[in-house]
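*Asks:* give me a 3D structure for the following:
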Amino acid sequence: MEKYISNIHTPKISIAPMVDKSHRHFRYFCRIMNKEALLYTEMVTAQAILNGDLDKILYFREEEGPVALQIAASNAEDAYKALKLAEEFNYTEINLNCGCPSDRVSGNLMGAALMSDKNLVYEILSAMKEATNKPITIKHRIGIDGTGVIQPNQGNIIMDGYEDLLDFLDTVSKAKPDRYTVHARSAILKGLSPKDNREIPPIDYDMVYRLKKDFDYLNIEINGGFKTLDSIKDALTKVDGVMIGRASYEDCYLLANLNKLNDENIKPLSRGDIIKSYIPYVEEELEKGSNIHSLAAPIQSLFQGQPGSRKFKQLISSSNVKRETLVPILNNLLEVMPQDILWK
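*Replies:* Below you'll find the predicted structure:
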């Protein structure tokens, strides 16, 4: 394994790149609750950057920072050109997606399917390093099952077990990525939906922990199924960082509680203060014509598991949320939700 000690700052927490979730409104809402977590864009293909509207695809507000741009690419040339175009946007770091199991992505030799060609991953990462001085990171799985997926000149590819993971990383590490974010599940590239790939393949935290123990100089962040403060605390005793995915939108107030990782006695921002902080942003974005449902989506789980949760979900439901009603609904929440829950 190539020994490369990166000087990159690894926050204890990052919020995963999630399709249709990690848009800029979601990131702004996350940032209200947690000032230190590294936030990610949705996965953006290199081709989309090369052929699309850059301001629409890559724009983000400085208040969202730090933000990492995650790209998917199938060749080094596209990755290099895409990063050159992205240079004008102030992303903190750039991440290569080698973990998405979607048929649409893997069928184009991107995402998790890239793990079937370790030399190509090395070439893409090397091109990314050449294109920018920003840190370059990689997000990948512990393995893949490519049964039924034929890669050019390779046939079916199966990576299963610790030795296969080390073989992949032995080549990839030569490109000197600054961080490895390891999803502690294998990806099944045919027959499972992306949702099922987040749930059905068994999770194996111990493989990731073993990797960090055996190669302590590697900067390793773990991803996969972390939903509680205690589980995150435990993981942080074994690796450099923890990436949170679904929990950030299924129980978003967890992000406020994660401030306790730095100080157990800290009082998280109240739900009422979070709503009050979000309202001016919503007003401004509505004036710009932003999508109403994208603005309402991040707040949906703010009262998850709390008294009044059902009432909250009814008030903020898609049938009630309209361009002219969202701000009045948010203001009304401050009056009608249980005050002891709203401000504690």
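*Asks:* only C-alpha atoms for contact and neighbour calcs from this point on.
*Replies:* Noted.
*Asks:* number of nearby residues for the residue lying closest to Pro135 once chain neighbours are set aside?
*Replies:* With sequence-adjacent residues excluded and distances taken as CA to CA, 6 or more residues apart in numbering, Pro135 is closest to Glu93, at 4.9 Å. A count of nearby residues for Glu93, using other CA atoms under 10 Å, gives 20.
*Asks:* next one: Glu93 from Asn133, what distance?
*Replies:* Noted for Glu93: a distance of 9 Å to Asn133, by CA to CA, to the nearest Å.
*Asks:* can you check Gly107 too?
*Replies:* From Gly107 to Asn133 the distance is 31 Å (CA to CA).
*Asks:* between those two, point out the one with more neighbours.
*Replies:* For the pair Gly107 and Asn133, the greater number of neighbours falls to Gly107 (16 against 10), based on other CA under 10 Å.
*Asks:* measure the residue nearest to Pro135 to Lys84 for me?
*Replies:* 13 Å.
*Asks:* picking up where we left off before, who's in contact with the residue nearest to Pro135?
*Replies:* Applying CA atoms under 8 Å, 6 or more residues apart in numbering to Glu93 gives the contacts Val67, Ala68, Leu69, Lys134, Pro135, Ile136, Thr137.
*Asks:* this one as well, want them side by side:
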Amino acid sequence: MDSEQLNAREKTFSVAPMIDWTDRHCRYFHRLLSRRARLYTEMITSAAILHGDRDRLLGCDPSEHPNAVQLGGSSPSELAEAARIAESYGYDEINLNVGCPSDRVQSGRFGACLMAEPDLVAACVEAMKSAVRVPVTVKCRLGIDDQDTGAPLDMFTAKLVEAGVDALVVHARKAWLKGLSPKENREIPPLDRERVHRLKETFPDLPVILNGGLGSLEEALPHMGGLDGVMLGRAAYRTPAILRDVDLTVFSDPTPPLPYDDVIAKMHEYACAQAEAGVPLHHVTRPMLGLFHGEPGARQWRRLLSVDMQRPDARPGLLLDAYSRIRSDPGRVAA
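*Replies:* Reported below is the predicted structural model:
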């Protein structure tokens, strides 16, 4: 791998793939807040890529790099072809979802249920590795249902290492495929982050990245010493301003974050371009709702974005108007 790719010595910070959340508009916005964070697509099934609207599914802005596409599927040949197509769109990493617990995903024989089939997952990794030059990674759980999180997880990981996997992202919870909803699976199964650290000790040459329940950079950073990276999901989406601290805190990059004035100006310019393509304004502004969380004007900002910009006739200028209104707050938002 070259210096831009994952390796055992490089620490990474990434925003987790989240269905209905981390779309191309969200990724464009997040890139304005951090130059270095790795950004993931929503999970896209291999079948959708092979038979659907590829530009809609895989289209991305050149500014997104480093970025990764997350695939869902269980057919090695389909995944290999989908990975090849995704690579042609310029993605820097192909990630296989082996962690989603939803009923819809299980019915398609992909997601977390694949943790019961390590040989199949290894075959999928091998097929994708043979089809692309970028890193192929896997995102998984500690286990599923009554599966033990000791030896089975080590065996699962060993199979992937043998197949040549470039990194493993581990959500530090089990997935209960029977009896819990996807939302409950994010909250009820207990976190066991120490198990992820032990996995890294067992496989010291494999980049291991921690995911699951990390609510802030302060909570995530202590894990960076023993692991190769951290991945934040809902915390990064709901309070996106925390991404402004990533470059300095994680990557020791002293370049100041883009001022809010510039972030809003660039998002307005982007919204104008998207409006020309027929994209409703609220699709662009939705990931911006929590930008000023905890600051004066935050409630007004959320209201303006969630109400005014939902109108069918909403135009991009409303974004500048909303920002101007909260900037006039006596407490002012930080620059």
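*Asks:* quick one on the thing from earlier: in the contacts of Glu93 of structure 1, which residue is surrounded by the most others?
*Replies:* The residue in those with the most neighbours, by other CA under 10 Å, is Ile136 (26 neighbours).
*Asks:* please name the nearest non-neighbouring residue to that one.
*Replies:* Ile94 (5.1 Å).
*Asks:* the one you found should be in a strand, yeah?
*Replies:* Yes: under DSSP: H, G, I helix; E, B strand; the rest coil, Ile94 of structure 1 sits within a strand.
*Asks:* so the counterpart of Asp160 of structure 1 in structure 2: helix, strand or coil?
*Replies:* Matched across to structure 2, Asp160 of structure 1 falls on Asp148, judged by TM-score structural alignment. State at Asp148 of structure 2, reduced to three classes by three-state DSSP: coil.
*Asks:* and what of Leu39 of structure 2?
*Replies:* Leu39 of structure 2 ends up strand, using three-state DSSP.
*Asks:* which residue packs closest to it, ignoring adjacent ones?
*Replies:* Spatial nearest neighbour of Leu39 of structure 2, excluding adjacent residues (CA to CA, 6+ apart): Asn67 at 4.7 Å.
*Asks:* so who does Met43 of structure 1 touch?
*Replies:* Pro17, Met18, Val19, Leu69, Gln70, Ile71, Ala72, Asn97.
*Asks:* could you rerun that using 6 Å?
*Replies:* Counting by CA atoms under 6 Å, 6 or more residues apart in numbering, Met43 of structure 1 touches Gln70, Ile71.
*Asks:* how close does it get to Phe29 of structure 1?
*Replies:* Taken as CA to CA, the span from Met43 of structure 1 to Phe29 of structure 1 is 19 Å.
*Asks:* equivalent analysis for Ser309 of structure 1, please.
*Replies:* Using CA to CA, we find Ser309 of structure 1 at a distance of 19 Å from Phe29 of structure 1.
*Asks:* ok, the two, which is more surrounded?
*Replies:* Taking other CA under 10 Å, Ser309 of structure 1 and Phe29 do not tie; Phe29 has more neighbours (21 against 17).
*Asks:* assign a three-state SS to that one, would you?
*Replies:* What three-state DSSP gives for Phe29 of structure 1 is helix.
*Asks:* and it, what pairs with it in structure 2?
*Replies:* In structure 2, Phe29 of structure 1 lands on Phe29 (TM-score structural alignment).
*Asks:* how about its match, nearest residue that isn't a chain neighbour?
*Replies:* What sits nearest to Phe29 of structure 2 in space, not counting adjacent residues and going by CA to CA, 6+ apart, is Met267, at 7.0 Å.
*Asks:* what's the one you found aligned with over in structure 1?
*Replies:* Checking TM-score structural alignment: Met267 of structure 2 goes with Tyr278.
*Asks:* burial measure for that match, as a count.
*Replies:* When neighbours are counted by other CA under 10 Å, Tyr278 of structure 1 comes out with 19.
*Asks:* what distance do you get for it to Asn219 of structure 1?
*Replies:* From Tyr278 of structure 1 to Asn219 of structure 1 the distance is 34 Å (CA to CA).
*Asks:* what is the helix or strand harbouring Ile138 of structure 1 packed up against?
*Replies:* Ile138 of structure 1 belongs to strand 136-145 when elements are defined using DSSP states H and E. Strand 136-145 of structure 1 is packed against strand 93-98, strand 158-159, strand 179-188, with contacts defined by 3 or more CA pairs under 6 Å, 6 or more residues apart in numbering; DSSP states H and E.
*Asks:* redo those strands as TSV? Include distance to Glu284 of structure 1.
*Replies:* As requested, these are exported to TSV (distance: least, CA to CA, whole Å):
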stretch	distance to Glu284 of structure 1
strand 93-98	28
strand 158-159	48
strand 179-188	35
